[in-house]
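Novice: Sequence and predicted structure below; questions after.
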Amino acid sequence: MPPRVLDASFERMLAGYGVTTAEVLYRMPDHPAFLQSFSWQFDDIAPHYPRLRRFLDHWEREVEAAIHSVRVMHRGLIAPQEVRMVRDAGVLH
């Protein structure tokens, strides 16, 4: 029997990653009176959000649009009450 391999996405969940949605409101230089919206959903670690911070740093350096505000929603994929230890496992044929 080959050894079991843990799914990489499950390992990320155990490491604290969760689904993060960021909504960025921004203004373009040619239409400063209009607020525009950009939404993005990705995996990140709360509360520091390293991937979101890298994205916003990139935006500030490379994009001409000025950020007005950022709204962040996050949901951990595994919460402590969802993990249970199994004492007995059976095989059904």
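Specialist: All right, it came through fine.

Novice: When you work out contacts or count neighbours from here on, use the C-alpha atoms and nothing else.
Specialist: OK.

Novice: residues making contact with the longest strand anywhere in the chain?
Specialist: If you go by DSSP state E, the chain has its longest strand at strand 31-45. With contact meaning C-alpha atoms under 8 Å, 6 or more residues apart in numbering, strand 31-45 is reached by 16-28, 50-52, 68.

Novice: May I see the PyMOL selection of the buried members of these?
Specialist: Selection of buried members from those for PyMOL, criterion 16 or more other C-alpha atoms under 10 Å:
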select buried, resi 17+18+19+20+21+22+24+25+26+27+52
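
Novice: Relative to the whole chain's centre, how far out is the helix ranked longest in the chain?
Specialist: Identified as the longest helix of the chain according to DSSP state H is helix 50-62. Taking the mean of its C-alpha atoms, helix 50-62 sits 14 Å from the chain's own mean (C-alpha atoms, centre = their mean, to the nearest Å).

Novice: Run the angle between the helix or strand following it and helix 50-62 for me.
Specialist: Moving toward the C-terminus from helix 50-62, the next helix or strand (DSSP states H and E) is strand 66-76. Taking axes from the mean of the first three to the mean of the last three C-alpha atoms, to 10 degrees, one finds that strand 66-76 is oriented at 170 degrees with respect to helix 50-62.

Novice: Take this one as well and set it beside the first:
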Amino acid sequence: METSETELMLKGYGLTTAELFYRMPDYQSVLNSYLWQDYDLAPDHPKLFEFIEFWQREIEGPLHSVRFTHRKLIAPGEWRNVTGEFTLH
């Protein structure tokens, strides 16, 4: 069963974006980059490390480096209970 993005955010997941730099298989002196993005749990980042392991196992271009950032999109202080509504005109 697929979990919605909102449910993941409420469970503490945040958006992780990674830029993977890798060497071209035929031209080892050329670096290329690949962007990866998914909802993941900080600080362990299990989905990111699973993807890196997949890359090392299945992709021919060897990784040079990985740069990533993580942002929680919903924090506990951002929720408010709205009890009223104003209607104009």
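Specialist: Now that the structure is in, tell me what you want to look at. Note that the coordinates shown come from a computational prediction; the quantities given were computed from them, not determined experimentally.

Novice: State the span of the second structure onto which the longest helix of the first structure is aligned.
Specialist: Counting by TM-score structural alignment, helix 50-62 of the first structure falls onto residues 46-58 of the second structure.

Novice: Return the set of buried residues in the matching stretch.
Specialist: Neighbour-count burial for stretch 46-58 of the second structure [16+ other C-alpha under 10 Å]: 48, 52.

Novice: Now check the second structure for the residue matching residue 74 of the first structure.
Specialist: By TM-score structural alignment, residue 74 of the first structure lines up with residue 70.

Novice: so who does its match touch?
Specialist: 14-17, 42.

Novice: same deal with residue 73 of the first structure?
Specialist: Contacts of residue 73 of the first structure by C-alpha under 8 Å, 6+ apart are 20-22.

Novice: Let me know how buried residue 39 of the second structure is, in neighbour terms.
Specialist: Residues lying near residue 39 of the second structure (other C-alpha atoms under 10 Å) number 20.

Novice: How about it: what's its closest non-neighbour residue?
Specialist: For residue 39 of the second structure, ignoring the flanking residues on the chain, the nearest one in space by C-alpha to C-alpha, 6 or more residues apart in numbering is residue 15 at 4.6 Å.

Novice: and the one you found, helix, strand or coil?
Specialist: Assigned with DSSP: H, G, I helix; E, B strand; the rest coil, residue 15 of the second structure falls in the strand class.

Novice: corresponding residue for it in the first structure?
Specialist: By TM-score structural alignment, residue 15 of the second structure lines up with residue 19.

Novice: Distance check, its match against residue 78 of the first structure.
Specialist: 11 Å (C-alpha to C-alpha, to the nearest Å).

Novice: How about residue 71 of the first structure?
Specialist: Applying C-alpha to C-alpha to residue 71 of the first structure and residue 78 of the first structure gives a distance of 22 Å.

Novice: neighbour-wise, which of those two wins?
Specialist: Each of residue 71 of the first structure and residue 78 has its neighbours counted (other C-alpha under 10 Å); residue 78 has more, 15 against 10.
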